[in-house]
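Participant: output the structure for:
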Amino acid sequence: MAVVVTADIIGSRRLLDRGDAQSALDAAIAQVERDLPVAVEGMRPTVGDEQQAVYPTLEAALGTILLLRLALPDGVEFRYGIGVGEVGTVPSTASDRGISDGPGWWAARSAIEQVETLQRRTAPQARTWVVAHESTDEVSPDAVRWANAYLLSRDELVGAMSERTRRLAYGRCLSRTQSELAASEGITQSAVSQALSSSGAGSVVEGFRLLELT
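Facilitator: All right, here's what the predicted structure looks like:
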């Protein structure tokens, strides 16, 4: 079993400078993968505006996606489909490594489609969803439901944060002190504390810690 992520850029055709946006994405991905090196295969571009990655556990995928959301600047966003299921490689003369395929990737694509539906209908701030392929029994249906309930609330909180508050939450996820964050932002510690408490970032940080990745 694998936990895979398919991510695509929201509104890529409306971006004023696609190259600048890609540079911001690449920088954020590199930062997260340095700070939380849990991926089996790190997030890399595939085709068009899509990225893919492979993780050892659902918790690792959830934690990485959170940090990536917090690290990205305003105006550049992904939607994320997390798929749970087997993956394999299809031989191809066009690639020495072959083509990665299988139920995990199909589930991730289904999850992306679910996020798009949620954004249009009931949850505009939804960015992340989990789907376990019917062929896997290593993650229970209850675990998937609980993860999605958590993600809906988490995405709502993160989606309402300013870019600075996201940076502060990122730092707290990595156990940086409020004093350190205040110094890096050029603000007072009380301003850091107020920003974290008024935005609900404290709950997001505690949720990250419960994933037990660091």
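Participant: use CA for all of it now, contacts and neighbours both
Facilitator: Noted.
Participant: and the residue positioned nearest the centre of the chain, what is it in contact with?
Facilitator: By Cα atoms, centre = their mean, the mean C-alpha position of the chain lies nearest to residue 65, the distance being 1.8 Å. Residues in contact with residue 65 (Cα atoms under 8 Å, 6 or more residues apart in numbering) are residue 80.
Participant: before we go on, could you also do this sequence so I can check it against the first one:
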Amino acid sequence: MFTLIGDLIGSREAPDRAALQRRVGQILDQVNEAIDTMQLLEPTVGDEIQGGFATIGDATLATLVIRLELAPDADMRFGLGYGDVTVHDGDRRPLLQDGPGWWAAREAIETLKGKRGTLYVGPQDGDDTPDPAFVNAFLLARDALVATLNARQHRMLLLALKGQSQRAIAEAEGITESAVSQAFARGVRAAHDAQITFGKAG
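Facilitator: I've put the predicted structure just below:
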């Protein structure tokens, strides 16, 4: 399973931390409905979340959608891993579990401490798993590109990832289709297409 651990950045400085935590819960519910999971995304302890996916494409898509949903008021860093997972108590929430999959995701997010973005730790020579260097090269480029987009472009990218047409995005933003097309040409389309293409490859 591809494992995901997310860590909310700077929540202690949030004007209303409880409201932010509720917002995170709502976003996780939306992502659980939109993206196939092997283990539902859920809050764990402190500012962390966790979840599991069958593919690296779905795992990386979840990280992008969550960050876009949180923007511009908050952000989250993500550690992704791969490996077996053992659930010791399936009735407890969050689940009581461990295993190599979670150890890898924990290693990834600990490596990111103090930084933003997403990092993957996985088998170096796995026959059925992607090369970590390949995944992390994609994640570095994707996150750097998304960081160049403004708040409106973030919203456009999120709507595009949800399958909305440029016409629908223009209506949602109250602007012309031409303005949306220009925004897509300035990075929205590249970020969208890169994520979708990576998902198909992974």
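Participant: quick one, strands of the second structure?
Facilitator: With DSSP state E as the criterion, the second structure has strands at 2-9, 39-43, 48-53, 75-82, 86-89, 96-98, 118-121.
Participant: check which helices and strands the fifth one sits against.
Facilitator: Contact partners of strand 86-89 of the second structure among helices and strands, from 3 or more Cα pairs under 8 Å, 6 or more residues apart in numbering; DSSP states H and E: strand 96-98.
Participant: where does the strand it packs on end up in the first structure?
Facilitator: Taken onto the first structure by TM-score structural alignment, strand 96-98 of the second structure occupies residues 99-101 there.
Participant: residues contacting the matching stretch, please?
Facilitator: Stretch 99-101 of the first structure is contacted from outside by 87, 88, 89, 90, 91, 92, using Cα under 8 Å, 6+ apart.
Participant: so what's the last one closest to, chain neighbours aside?
Facilitator: With sequence-adjacent residues excluded and distances taken as Cα to Cα, 6 or more residues apart in numbering, residue 92 of the first structure is closest to residue 98, at 4.9 Å.
Participant: give the burial count for the one you found, as a bare number.
Facilitator: Around residue 98 of the first structure there are 13 other residues, counting by other Cα atoms under 10 Å.
Participant: residue 138 of the first structure: neighbour count?
Facilitator: Going by other Cα under 10 Å, the residues that sit close to residue 138 of the first structure add up to 11.
Participant: re earlier: ok, the contacts of stretch 99-101 of the first structure vs residue 169 of the first structure, which is closest?
Facilitator: Distance to residue 169 of the first structure, by Cα to Cα, is smallest for residue 87 among these, at 33.3 Å.
Participant: residue in the second structure paired with that closest one?
Facilitator: Under TM-score structural alignment, residue 87 of the first structure pairs with residue 85 in the second structure.
Participant: is it true that that match touches residue 99?
Facilitator: Yes. The pair formed by residue 85 of the second structure and residue 99 meets the contact definition of Cα atoms under 8 Å, at 4.6 Å.
Participant: now do the same contact list for residue 20 of the second structure.
Facilitator: The contact partners of residue 20 of the second structure, by Cα under 8 Å, 6+ apart, come to 11, 14.
Participant: no wait, residue 102 of the first structure
Facilitator: With contacts defined as Cα under 8 Å, 6+ apart, residue 102 of the first structure is in contact with 85, 86, 87, 88, 89.
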